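Student: One predicted model, sequence on top.
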Amino acid sequence: MSLSERLLEHGIRLPRYTQGDAKIRCPQCSHTRKHKADPCLSVTLDTEGGAVWKCHNCGWSGGVGAHDHDDYAPRPRSRTKPKPVKPAFTPNALPEGVIGWFGKRGISPATLDAAGVSYVKTWMPGCDQGATIGAIAFPYRRGGEVVNVKYRTSDKRFKQEKGAEKVFYGIDHIAGCKEILIVEGEIDALSLREAGFSNVLSVPDGAPQQVRDGEIDPDEDAKFEYVWNCRDELASVEKIILATDADAPGRALAEELARRLGRERCWRVDWPTANDAQRKDANEVLVGDGADVLRECIASARPWPIRSLHDADDFRDEVFNLFRHGRQRAHSTGFRSLDTFLTIRPGELSVVTGVPNSGKSEFIDAVMVNLALTHGWRFAVCSFENPPDEHLSKLVEKHIGTPFWSGPRPRMTEADLSRSLDWVQEHFTFIRADDESPTLDWVLETAAAAVMRYGIKGLALDPWNELEHRRPSNMTETEYVSACLSKVKRFAAQRGVHVWFVAHPAKMLRESGKLPVPTLYDISGSANWANKADLGVVVHRVTDAATPQTEIFIRKCRHKSVGKIGSAVLAYDPATGRYSDLPAPLPAQPARHWSERDE
C-alpha cells in the first residue's frame, strides 16, 4: 500500500507526496470550525517514506511508517523558551527640552515623573556601530521590577531591550481593576493618565498592518506574546476599552486584541472629528480638544460587536428602509404563468427535486439565462453531471433559441455559437473539482471567491449526491443534512446569493404505470430538505400531453412576497431545451344565428 493510500485511510489527502512539510485542513475538526479553510493540520513526510501529523486546533496527531502497518509516534518539536533578560536600567532626569516636548503634547512633568519616564544615551537603529544618541526611555515594570525598556528618539526610531520579557506597558497599574483601557503607544497611555485614568495599558510593539487569518496558537503568536504573558493579570478584568488609533493598523490591532481577550468583555472608542478630519488617537484629542473631551470619548465607548448578538438599534436603518421602500423586490423567472407562484430573490435557498430525466437542471439553466438576460445577473455553476462542453452547448441553445445539434431544424452557425459563447462568458462561471475532493465546504469556499471576483448573484449546485460527504460517526444523517443546509443558507444570506440545490428523491414506485409527482419529503436522506428550504420546487414531465410539457410545482414558499404554493405548466422544446409559457386559450365566441354568418 502506498503512502498516499495509508494517509487516506486517516482522511488525509495531500497536494503532493514529496519530502517536507505541508499544512492542510484537518479531517477531524475543520468541518466544525468557523474558519473552515484554515490549514490547521501539519503533516511532515520524512526521508524514509513515513509521515507524522498534528492538528494545532484539536490536537489530533499520529503517523504512518514507510511500510504497511508501521506506526510512528508524533515527534513534537522542543519549544523551550530562553529565560527573559532583565535590563540594567538606571533612571535619569529628563532634560528641559524633553519636558517641553511632552508639554506640547499635553503631558505634565508630574505625569512623566509618576511613570518614571527617563532620558538616556544609547545606540539606536540607524546609528553607526558603537555610536549613541539621546532617547526617551519608557520603563516597563512588572511586580515593581523593570522587565523591559522601550526607547524612542525624536525622529521616531524605536527599540526595546533584546531578550527582555514582553508585557503591556503599565501592567502594574491595573492590579485589582475590573475595567481597563488599552492604547497603541506609551504617549497615548500618558495622555489618558493626564486626563485622570490610571488603569491604562499600552501595547509594546505597535499595530499590525492587517488582521491575521486563521485560528490563534499561543505558542506561535509571537507578535502578541505580551497578551499571553500577562494573562494572569488580565483574567479578572471584566471590561476592556480598546482605544487604539483611528487608522487601518489601529483597527486591525483592536480586532486582534478583541480576538485574544474575548469580544464579550471588549468595548471600542470612536475618536471625534475636527475640521472634517478624525482625530487619530488619545494624544491628538488631549491636545486638540482637551481632557474633558478625552474623558467623554472613553465614557461613550461602545460594546464590541459580537457575531450573532445584536441590539435593536443595529437594525434601525434596515427597518426604516423596509418601511419606506418595502421588501426587496424579487425577480421574475421569465415565465409569466410561473411568476404567480415563484419569483427569485437573492439570499435565499431553492431546493429543486424531481424524478430522473424530469428536466431539473434544464429548468434551473432556463431561469438563470432569463435572469442574466433581464437583470444582468452572473452565476457560478457547480454541476457534476454535466461535462463543461455539454453544459455550455445547453446554455447557448437557451440563449439564442437555435439547436446546437443537427436535426429537423437548422442548427446554429459557428458565428452564432461564437457570439453566444461571448455572452455566456460574461454571465457564467464554472466550479470544477479538478484536483480537490468536491465537499460542500470546498464548493462554498470556491463560490465565495466567485462572489468576490465576479460578483455572482446565483449559485447552482447540482446534485447533492455527487458531493463527497464526511459525516462524523456520532452524527445521524438527518443531523448531517440539517447542518449542511444551514451552511448553504448562511452562505446565501451573507453573500446575497440565490442558491439552487438539486437533490434527487428516493426511488419511487410507479402508480398505474406512471411515476408519481414527488414531494420534498421524498428526497433521500432527511425531511430537512423541506424544512430548511426557502423555496421547494418539483420539476415533473407531463407525459400525456399532445406536445412536450413540464409542470413546475411550488411545494414550499417561506415568504409570501416571493410566491405561493401552486403549479404552472410550461411548454418544452426538446430541440433547444427552452421552456416557454403555453399559449393563452382563445376566448370563447358567442354563437351566432346562421343568418348572421359571413357570406
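Tutor: Structure's in. What do you need?

Student: from here on, contacts and neighbour counts on C-alpha atoms
Tutor: Will do.

Student: In a helix, Leu181, correct?
Tutor: No: counting by DSSP: H, G, I helix; E, B strand; the rest coil, one finds Leu181 to be strand, located in no helix.

Student: hang on, it packs against Leu201?
Tutor: Yes: between Leu181 and Leu201 there is a contact under C-alpha atoms under 8 Å: 6.1 Å.

Student: what helix or strand is Thr550 on?
Tutor: For Thr550, the host element (DSSP states H and E) is strand 549-557.

Student: what does that strand contact?
Tutor: Residues outside strand 549-557 that contact it (C-alpha atoms under 8 Å, 6 or more residues apart in numbering): 338, 341-342, 358, 519-520, 530, 533-543, 563-572.

Student: Same check on stretch 385-399?
Tutor: Residues from elsewhere that reach stretch 385-399 (C-alpha under 8 Å, 6+ apart): 365-366, 369, 403-404, 417, 420-421, 424, 430, 462-463, 576-578.

Student: go again using 7 Å as the cut-off
Tutor: Applying C-alpha atoms under 7 Å, 6 or more residues apart in numbering, the contact partners of stretch 385-399 are 365-366, 369, 403-404, 420-421, 576-578.

Student: Would you convert those into TSV that also reports neighbour count, secondary structure and distance to Ser482?
Tutor: Shown next, in TSV, are the contacts of stretch 385-399 (neighbours: other C-alpha atoms under 10 Å; DSSP: H, G, I helix; E, B strand; the rest coil; distance: C-alpha to C-alpha, whole Å):
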residue	neighbour count	secondary structure	distance to Ser482
Asp365	21	helix	26
Ala366	23	helix	28
Val369	25	helix	30
Pro403	24	coil	41
Phe404	22	coil	40
Ser420	20	helix	39
Leu421	18	helix	38
Thr576	21	coil	37
Gly577	20	coil	33
Arg578	23	strand	34
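
Student: Which of the residues you listed sits closest to Glu318?
Tutor: Val369 (30.8 Å; C-alpha to C-alpha).

Student: Grab the nearest non-local neighbour of the closest one.
Tutor: His399 (6.6 Å; C-alpha to C-alpha, 6 or more residues apart in numbering).

Student: got another, please set it beside the one above:
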Amino acid sequence: MQLIADNTNFEDYFDEQQNDAALVKPASEWCEQVIDRFHGANSQSSWQSIGWNKTNGLFDLRPGEVTIWAGVNGHGKTTFLSNVMLNIMNDHGAKVCLASLEMKPAVSMAKMARQAIGTGQPTVEYIRAFHKWTDGRLWIFDKVGKVAPKRMLGVATYVRKELGIDHLVIDSLMKCGLGTDDYTAQKDFVDSLCAIAMDTGLHIHLVCHMRKGEAETKAPDKFDVKGAGEIADMSDNIVIVWKNVRKTSKDEKDQNSDPDAYVRVAKQRHFEWEGSWAFWFHKDTQQFLEFQGGRPTCVTLDAQASAFH
C-alpha cells in the first residue's frame, strides 16, 4: 500500500484547454484503433474479469470507462467493490488507487486484508506480507472528508499520468464537494470524469447512493441513483448492489438457501449483456461467494505467505 499525500497540487493536472480546430479529422485516422478493438490489445480477450466464474464474459472491466456502483446505504456496495479490486489486482496485476473519502485508509485495508486471507482474523505475519504484496499494485489517496470537484478531477489525472494507475475508486460522489441539489454541478463533474477516462484509458469507479424508495425490500434500478439524472445517462456502466433484506423475515431453512445479495448490471454501454447475479456473503471474511456453501478463497502472496492462512 502506498499513500498519495493530500498536499499535492492536483489541480495542475486538470487542464480543460483544447484546440477545437485540431480535433476535426478524417474518419480513416481511426482505422488501426478499430482493428485493435477487434483483434489487438483492446479486444474482448484483454478485458479484466471482476473475479467470479459466473461473471466472466458477461461483465468485464475495460479501459477508459466510468462505472457507477450504486446501492442503498448499508447494502454492501463498498465491500463488494473492495472484493472486485482485490480480484483484479490478484488475477490481472491491475494497478488500483482507492480514494475512500468516507473511510480511513486503515479501515479499508483491514477489510481487504480479511478478504485476501479468507479468514476473519488475519495473522500479523500475513498482514505484513499482504501490505508488502500491495506495493506496486495499490495506492490510497490519503484523505477522508469532502474534496473539491476540480481537485478530485486532478487526482484522477495525476494517478493515471504519474503512476500509471488502471483503476481509480472514488467513494463516494457525495464527498466530492457537490451540493445535494446542485444537479448541474453533479452533471459537469461526472461529464469531466468520463472525459478523463476516455482520454487517458483510466477506468473510474464512482460509488453513488440510491434514493429512498417505497420500501427497502424492493430492489432499486438505475433510475433510482441519487442525484442528477445525467449521472446514469453519461456513465458507461451501472452496477447495483442490493442486500436481500427479505431473507431475514423467512425461517432458518429458507434463510440458508436464499442468497444474501443480488448484484445487477443495469447498464453496460459497450457490451450487450445486462442482468443479475446472486451472491452469498461470508461475514467473517467479507467475501461475496458465488454459490451457497461456497468456501472463502485466499490470495497466495508467495510460498511463505500460504503458511499464514
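Tutor: Perfect, I can see it now. Fair warning: this is a prediction, and the values are worked out from it, not measured in the lab.

Student: and the strand holding Thr550 of the first structure, how far from the second structure on average?
Tutor: Compared with the second structure after the fit, strand 549-557 of the first structure shows a mean deviation of 1.0 Å (mean C-alpha distance after the TM-score superposition for the first structure).

Student: matching residues in the second structure for that strand?
Tutor: Here strand 549-557 of the first structure aligns to the second structure at residues 260-268, judged by TM-score structural alignment.

Student: so the equivalent of Lys507 of the first structure over in the second structure, which of the three states?
Tutor: Under the alignment (TM-score structural alignment), Lys507 of the first structure pairs with Lys212 in the second structure. Recorded secondary structure, Lys212 of the second structure: coil (three-state DSSP).

Student: now Lys212 of the second structure: how far from Gly71 of the second structure?
Tutor: 10 Å (C-alpha to C-alpha, to the nearest Å).

Student: more crowded one of these two?
Tutor: The neighbour count for Lys212 of the second structure versus Gly71, taken as other C-alpha atoms under 10 Å, is higher for Gly71 (28 against 13).

Student: unless I'm mixing things up, that one is touching Ile240, no?
Tutor: Yes: Gly71 of the second structure is within contact range of Ile240, at 5.5 Å (criterion: C-alpha atoms under 7 Å).

Student: residue range for stretch 516-530 of the first structure in the second structure?
Tutor: The aligned range for stretch 516-530 of the first structure is 218-232, by TM-score structural alignment.

Student: Would you mind measuring the gap between the ends of the matching stretch?
Tutor: Chord length of stretch 218-232 of the second structure, first to last residue, is 20 Å (C-alpha to C-alpha).

Student: what do you get for stretch 321-334 of the first structure?
Tutor: So stretch 321-334 of the first structure: terminal residues 27 Å apart, C-alpha to C-alpha.

Student: Can you give the contact residues for that stretch?
Tutor: Residues from elsewhere that reach stretch 321-334 of the first structure, judged by C-alpha under 7 Å, 6+ apart: 339, 343-345, 367, 370-371, 562.

Student: tell me the two of those that are most distant?
Tutor: Asn370 and Val562 (17.1 Å).

Student: quick one: which of the two has more around it?
Tutor: More neighbours surround Val562 than the other of Asn370 of the first structure and Val562, with 22 against 19 (other C-alpha under 10 Å).

Student: Helix, strand, or coil at the aligned partner of Tyr126 of the second structure in the first structure?
Tutor: When the first structure is aligned by TM-score structural alignment, Tyr126 of the second structure is paired with Asp416. Look at Asp416 of the first structure: counting by three-state DSSP, its state is helix.

Student: and the closest residue to Asp416 of the first structure other than its chain neighbours, how many neighbours?
Tutor: The spatial neighbour of Asp416 of the first structure that comes closest, neighbours along the chain excluded (C-alpha to C-alpha, 6+ apart), is Ile400 at 8.0 Å. Using other C-alpha under 10 Å, Ile400 of the first structure has 16 neighbouring residues.

Student: What segments of the stretch 351-500 of the first structure are strands?
Tutor: 379-383, 428-430, 458-462, 498-502 (DSSP state E, counting those that start in this stretch).

Student: Could you dump the ones you listed into JSON lines and include distance to Leu440 of the first structure and mean neighbour count?
Tutor: JSON lines is the format used below for these (distance: least, C-alpha to C-alpha, whole Å; neighbours: other C-alpha atoms under 10 Å):
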{"stretch": "strand 379-383", "distance to Leu440 of the first structure": "11", "mean neighbour count": "24"}
{"stretch": "strand 428-430", "distance to Leu440 of the first structure": "15", "mean neighbour count": "19"}
{"stretch": "strand 458-462", "distance to Leu440 of the first structure": "9", "mean neighbour count": "25"}
{"stretch": "strand 498-502", "distance to Leu440 of the first structure": "11", "mean neighbour count": "24"}
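
Student: now the ones you listed in CSV, with distance to Asp188 of the first structure?
Tutor: Below are those laid out as CSV (distance: least, C-alpha to C-alpha, whole Å):
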stretch, distance to Asp188 of the first structure
strand 379-383, 49
strand 428-430, 50
strand 458-462, 48
strand 498-502, 48
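
Student: Identify whichever of the ones you listed lies nearest to Val293 of the first structure.
Tutor: Val293 of the first structure lies closest to strand 498-502 among those, at 47.4 Å (C-alpha to C-alpha).

Student: list the helices and strands whichever helix or strand comes after that closest one packs on?
Tutor: Using DSSP H and E, the helix or strand that directly follows strand 498-502 of the first structure along the chain is helix 528-532. Applying 3 or more C-alpha pairs under 7 Å, 6 or more residues apart in numbering; DSSP states H and E, one finds that helix 528-532 of the first structure contacts helix 477-495.
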